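Novice: Quick one, structure for this:
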Amino acid sequence: MRRNLVEILLSIPAVFLAIAFHEFAHAYSAYRLGDPTPKNMGRLTLDPLAHVDWLGFIMFALFGFGWAKPVQVNPSNFRNRRTGNIIVSLAGPAANMMLAILTLIILLLIQLLVRELGILWNIIVRVIYLNILFALLNLVPIPPFDGYHIVRELFYRKNVKFFWQYERYSLLILLIFIFLGLFDIIVGVPANLIYNYFMQLQGYVLFLLQ
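Specialist: As a prediction, this is how the structure comes out:
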């Protein structure tokens, strides 16, 4: 119980960062594409408190599965509605993966200067892992994840009936995935593989530079 509590506390900074960068990326990309809605709603910020849904935050800290406040956009402000929606949807997962890589580089630089990081190591590696996890989770093609919005924009015009039926049962599909632990397979397994690869690469580079 104590170990679980410690892990949860160590994960809090990582969850805040993952949510803040993910939602800011949605807001910033929409704003750059011509939609002022996110800025008008106060979402064009890296302040995590502007993006946190507290129930989703608690779920993510406890189970690695959660959500944030969705960034509201008005696609009619985009020059190309379809392309704009795809870019905005991709921006969130891309930001999380970029943050994971940036944090990995920062960890490498710190380790070149400091041999023993103690608790800081635990916090930093959680930032790396949870951002990888958040990126992959949001690419799952089930509403309300970003992956679904991407797939919908790409294939909706020729498959209207399919998407209508799919959205109708999307909540049931999501609950089935949660209760059967399918996210552990389709998200957790590749997230672990990417994380392990990143850490092995970081260790190899650190060995060469020391």
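Novice: hey, let's count contacts and neighbours off CA atoms from now on
Specialist: Noted.
Novice: Tell me how many other residues crowd the closest residue to A14 other than its chain neighbours.
Specialist: Nearest non-adjacent residue to A14, counting by CA to CA, 6 or more residues apart in numbering: V127, 4.3 Å away. As a burial measure, V127 scores 26 neighbours (other CA atoms under 10 Å).
Novice: name the element V127 belongs to?
Specialist: helix 119-137 (DSSP states H and E).
Novice: Which residues does that helix contact?
Specialist: Contacts with helix 119-137, where a contact means CA atoms under 8 Å, 6 or more residues apart in numbering, come from 10-11, 13-15, 17-18, 64, 92-97, 99-101, 103-104, 107, 145, 183, 187-188, 191-192, 194-195.
Novice: Please provide the structure for the following sequence as well, for comparison with the first:
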Amino acid sequence: MNIPKLIQEIAILAPPFLLALTVHEFAHGFIAYKLGDPTAQRLGRLSLNPLRHLDPLGVLAFLIMKIGWAKPVPVDARYFKNPRRDMIWVSLAGVSANLLLAVASGLAARLLIPLANLLPMALFWPLIQMIAASVWINVMLAVFNLIPIPPLDGSQVLSNLLPREMARIYNKLEPLGFFILLALFYTGIIPKIMRPLISFAQGLILG
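Specialist: Modelled structure (predicted):
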């Protein structure tokens, strides 16, 4: 194992990864709050402090598998006027926030690259690498979270679109969701689905 290279990789990936997770969870909590649910605010999760959202296992998974997660922001749908519709909005908030951050990162990259000869190389290249990583990480999180397997955001969207009886049956998958995701990841099914979508989105954003 090349320890210096690993440390360099972590130093480049950690800031955009933490930002992506933080923005994702904050967006869930913010939209839930705007729709009437104060749960995240009361628990201190309506915050842009990464430490409030970190899941050590999710961070470790990202370092090993390049797919990670944060502690889910708690949402109580009983506060919502229309629980099924509003849960869809809350679920899509995190994905939307990541896509917006990916676009913002892409624009930043396009603005900075022409300045290559004006900035010190020691500062410029790590910064560009972080911004480029931010595009990939945010697109990856958005695509990954849209997979309709509990507890990912896509499963909440699907559950609230299904007829109630079908949703009740579908939601029984939740205790098995993590193991299903692991199986699909290690059999290569999830990477095979995600890679072309991520590449397509990155191409649109970075040009």
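Novice: before we move on, back to that, identify the residue range in the second structure corresponding to the helix holding V127 of the first structure.
Specialist: Mapped onto the second structure using TM-score structural alignment, helix 119-137 of the first structure spans residues 126-144.
Novice: Buried residues in that stretch, which are they?
Specialist: Using 16 or more other CA atoms under 10 Å as the test for burial, stretch 126-144 of the second structure gives 128, 130-144.
Novice: The strand or helix carrying Y166 of the first structure vs the second structure, average distance?
Specialist: In this assignment (DSSP H and E), Y166 of the first structure forms part of helix 160-168. By mean CA distance after the TM-score superposition for the first structure, the fitted helix 160-168 of the first structure averages 4.3 Å away from its aligned residues in the second structure.
Novice: How far off centre is that helix?
Specialist: The chain centre lies 25 Å from the centre of helix 160-168 of the first structure; the measure is CA atoms, centre = their mean, to the nearest Å.
Novice: helices and strands around the following helix or strand past it, which ones?
Specialist: Using DSSP H and E, the next helix or strand after helix 160-168 of the first structure towards the C-terminus is helix 170-179. In this structure, helix 170-179 of the first structure makes packing contacts with no helix or strand, judged by 3 or more CA pairs under 8 Å, 6 or more residues apart in numbering; DSSP states H and E.
Novice: Identify all contacting residues around helix 170-179 of the first structure.
Specialist: The contact list for helix 170-179 of the first structure, computed with CA under 8 Å, 6+ apart, reads I142, P143, F183.
Novice: mind checking the longest helix of the second structure?
Specialist: helix 3-34 (DSSP state H).
Novice: quick check: the helix or strand just after it aligns to which part of the first structure?
Specialist: The helix or strand immediately downstream of helix 3-34 of the second structure is helix 39-42, counting by DSSP H and E. Helix 39-42 of the second structure corresponds to residues 37-40 of the first structure when matched by TM-score structural alignment.
Novice: Buried residues in the matching stretch, which are they?
Specialist: Within stretch 37-40 of the first structure, the residues that count as buried by 16+ other CA under 10 Å are T37, P38, K39.
Novice: for the biggest helix by length in the first structure, packing partners?
Specialist: Using DSSP H to assign secondary structure, the helix with the most residues in the first structure is helix 81-113. Helices and strands touching helix 81-113 of the first structure, by 3+ CA pairs under 8 Å, 6+ apart, are helix 2-32, helix 119-137, helix 146-155, helix 189-209.
Novice: I'd like the ones you listed laid out as JSON lines, including distance to L46 of the first structure.
Specialist: Formatted as JSON lines, these follow (distance: least, CA to CA, whole Å):
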{"stretch": "helix 2-32", "distance to L46 of the first structure": "5"}
{"stretch": "helix 119-137", "distance to L46 of the first structure": "15"}
{"stretch": "helix 146-155", "distance to L46 of the first structure": "19"}
{"stretch": "helix 189-209", "distance to L46 of the first structure": "24"}
